[in-house]
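Visitor: Let me see the structure of the following:
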Amino acid sequence: MKQLIFVLSLAFFSLWLVFRHYDTYQENEIRLGMSAALSGDLGGLGQSFYQGADAYFKDLNAKGGVHGRTIRLIAKDDQYEPKITLENVEDLIKNEHVFALFGVVGTPTVESILPLVHAYETPLIAPVTGASFLRNPYDPLILNVRKGYHQEIKALLSHLIDEKGFGRIAVFYQNDSFGHGGLHSVKELLKERGMRLVGEGSYKRNTLAVGHAIYELEATHPDAVIMIGAARPVVEFIRRSVTTSLSRATKAIVSFASAQTIMIDLQCVASNLIFSQVVPLPWNEGEALERYRQSMERHYSKASVGFASLEGYLAAQETAQLFASLGPRFSKKAFIKAMATQVSKQRNLKKEESHCGCLEKVYITQYRNEAFEVVSNE
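Guide: Here you go, the predicted structure:
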């Protein structure tokens, strides 16, 4: 009997060792998969985020990677269309065998891939969206890096109402899950202040059909318009509203619409614009920002330094640090557990900010004297 127990124990221990061996990540490189608009109207945003992240990973790999492993970012173009995003992510998981998804751009696109994320238990790191459904309820497979849109909108409203004294707030939004989530946050935050939205107007994703929204909002005479959309439709709205009473309203633009793209398209002459950002000014002084700028110069010297590439760089840094914390032998389960630990490290989080991300502030900026400047942050 003792001999049988010994044999069974030995067999169990051997199986445990085999399981541990195959459960531990064995490859010499860590592949991360990204689906984003790399062409079309949103191509600049996707490319910039990719360039910032890739620049960080290239510098890291040149120094030996993480415990001897290199990190490779595989990016696929989805033109900001959820159907293509779904196809890209399925290919990245099944054929490229990525360890995790990283930097998937856009709310409706990320929403479309969540069933795949859960079906294959694939970590989703640093999605480029502030959607509330990625933050509450908490999902152990998702690690957000940027602040949520709820916090961005809260900071914009604080600036518009508390600092500027505006009382009439309207919303221009993209008519999908991205815009609907932002619209809900505006209404909720205004309700907390005993205020109501004076008007709302929308446009269809990947179009410039903003005329009806302008017509709807002009009649409401807002002091400010919260703009929850992509850069090109936002620019179209601003251009076409110049000849209307909306020209006097402050346009408060959520970070997903690239501030740099907007100012370039408007030839830097538009006034009454403010932008929420989830990273500090990329041109500021500081060792970390200097490293980012030097990295971009080494690997993407023709690209412009900016908010999106800085976000990609910082997200890549956060991801690499997470892998480094695990040591040379780790499993996917261990990585997912470490993601949860990373979330728990967030400091001074309010209830609505739970599971928000590692970048701790929202910066309200404006473009003046040929440069962006921070007018408030929280």
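Visitor: alpha carbons only for contacts and neighbour counts from here, please
Guide: Fine.
Visitor: Strands of the stretch 1-150 of the chain, start to end?
Guide: 29-36, 70-77, 100-102, 124-125, 142-143 (DSSP state E, counting those that start in this stretch).
Visitor: Please give the structure of this sequence too, so both can be compared:
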Amino acid sequence: MNWTARGLRACTVLWLTLTVGSALHAQTIRLGQSADQSGPVAALTREYNSGIALYLDGVNRRGGVHGRKIELLKLDDGYAPDRAKANVAQLIADPAVVGLLGVLGTGVNMAVSPLIEAAGIPSVGPLSGSPDFREMPGTHAYHVRASYGDEVRAMIRHLSNSGVTQIAAVYMDNAFGQSALKHFEAAMRERQLTAVAAVPIGGPDFKGEAAVAALAKAGPGAVILLTAGKASVNFLKAAVAGNFKPMFLGLSVISVDELHQAIGSEVRGLIVAQVVPSPASGKFGIVREFQQAVAEAGTPMASHVALEGYIAAKVMVEGLRRSPPAITRDSLAQALDGISRLDLGGYSIAYSPASRLGSQFVDLSMVRADGSYAQ
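Guide: Just a heads-up that it's a prediction; the model follows:
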């Protein structure tokens, strides 16, 4: 076979490969995600993604959107901003990926935001309530949850109204924790209160003993945990071991399932801020829908974080449905901007070209000894 024949055959194979690949992509709507699957907040990712999968699987069983199934490409960043930047760059380089869903972490989201803006790709349901992230310039992050500032204000208001004013905080010594600390301090000033202590817990291992010792010296009546993942677990394990027993309150990104596995019934009494309704309540239409989907899937899934993932996926699908059938990044962004008010069943989302901050819903729950919640 001469060179021309070989070259013709190679070109034919390449053309067939590209054609088949394009045809396969045309049959699906591709979304991307960078999140921690192996690091300190991997349990949070699993909970959030369980809710995303629950909703997307249901949509796909019913034929997808515009006759196409939805595919979520999930890349592990280990909660490391540099790895997340590489992941997002890889996802953006794929022209078939029309949006991002559930990018997890404050530091991660702040690191990848310039890439997202440069590519003009919508990022729905970023799992960070950081006001610093939400205030970054840009137009392509479509928030679903309330901010950590909203959560902290609700916790401090509850404590102040209950007569507890000796309040301290422990915070992760990273972008997430430092941002949350700033808004903790602002919320304390709003109530004309001064923290008795604010103690960091450092990575990469986030050991809790030193933080517990420092806070025990300050003698607070309540400690607000501006932590997530292993930092929360290690801190509360150290508190139990050191018999340090003030009132503990945590942000919505705490994984109570992970805590219950680590400290058992000692999780009793922990108060957790929630940015979605209780998944055990039948009061909200969105919860009843979630409960039915869980029953149909046959998998126990009662966490607030899973419900939040379910809602984020629902918002993304609403944007996809409002887009023309030939969905592009631009058409998806325009469709999302057109959601002036979306009532998901007692939980509302509103976007516009000027605001994409989602909901301000915050509730407080208390954890029982068995790891379940009491409102």
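Visitor: Let me see the TM-score of these two.
Guide: The TM-score (TM-score structural alignment, normalised by the length of structure 2) is 0.83; 342 aligned residues with a Cα RMSD of 2.6 Å.
Visitor: thinking again about what came up before, so can I have a markdown table of the strands of the stretch 1-150 of structure 1 showing distance to Ile161 of structure 1?
Guide: Converted to a markdown table, the strands of the stretch 1-150 of structure 1 look like this (distance: least, Cα to Cα, whole Å):
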| stretch | distance to Ile161 of structure 1 |
| --- | --- |
| strand 29-36 | 35 |
| strand 70-77 | 39 |
| strand 100-102 | 36 |
| strand 124-125 | 34 |
| strand 142-143 | 32 |
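Visitor: possible to save those as TSV with mean neighbour count?
Guide: Formatted as TSV, these follow (neighbours: other Cα atoms under 10 Å):
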stretch	mean neighbour count
strand 29-36	24
strand 70-77	20
strand 100-102	25
strand 124-125	26
strand 142-143	24
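Visitor: Of the ones you listed, which is nearest Tyr22 of structure 1?
Guide: strand 29-36 (15.8 Å; Cα to Cα).
Visitor: average gap between that closest one and structure 2?
Guide: Superposing on structure 2 and averaging over aligned pairs (mean Cα distance after the TM-score superposition for structure 1), strand 29-36 of structure 1 comes out at 1.1 Å.
Visitor: what's the longest helix in structure 2?
Guide: In structure 2, assigned by DSSP state H, the helix with the most residues is helix 3-26.
Visitor: How far does it sit from its chain's centre?
Guide: Remark: helix 3-26 of structure 2 is offset 40 Å from the chain centroid, using Cα atoms, centre = their mean, to the nearest Å.
Visitor: For it, which outside residues touch it?
Guide: Residues outside helix 3-26 of structure 2 that contact it (Cα atoms under 8 Å, 6 or more residues apart in numbering) are 68, 96.
Visitor: got the angle between it and strand 69-76?
Guide: Per axes from the mean of the first three to the mean of the last three Cα atoms, to 10 degrees, the angle that helix 3-26 of structure 2 makes with strand 69-76 is 100 degrees.
Visitor: so who does Ala80 of structure 2 touch?
Guide: Ala80 of structure 2 touches 107-108, counting by Cα under 8 Å, 6+ apart.
Visitor: what's the spacing between it and Gln261 of structure 2?
Guide: 25 Å (Cα to Cα, to the nearest Å).
Visitor: Could you do Ile167 of structure 2 as well?
Guide: In terms of Cα to Cα, Ile167 of structure 2 sits 27 Å off from Gln261 of structure 2.
Visitor: The two: which has the busier surroundings?
Guide: Ile167 (25 against 13; other Cα atoms under 10 Å).
Visitor: residue ranges for the helices of structure 2, please.
Guide: Counting by DSSP H, the helices of structure 2 are 3-26, 42-61, 81-93, 106-119, 131-134, 148-161, 175-190, 209-218, 229-241, 256-263, 285-297, 304-322, 329-337.
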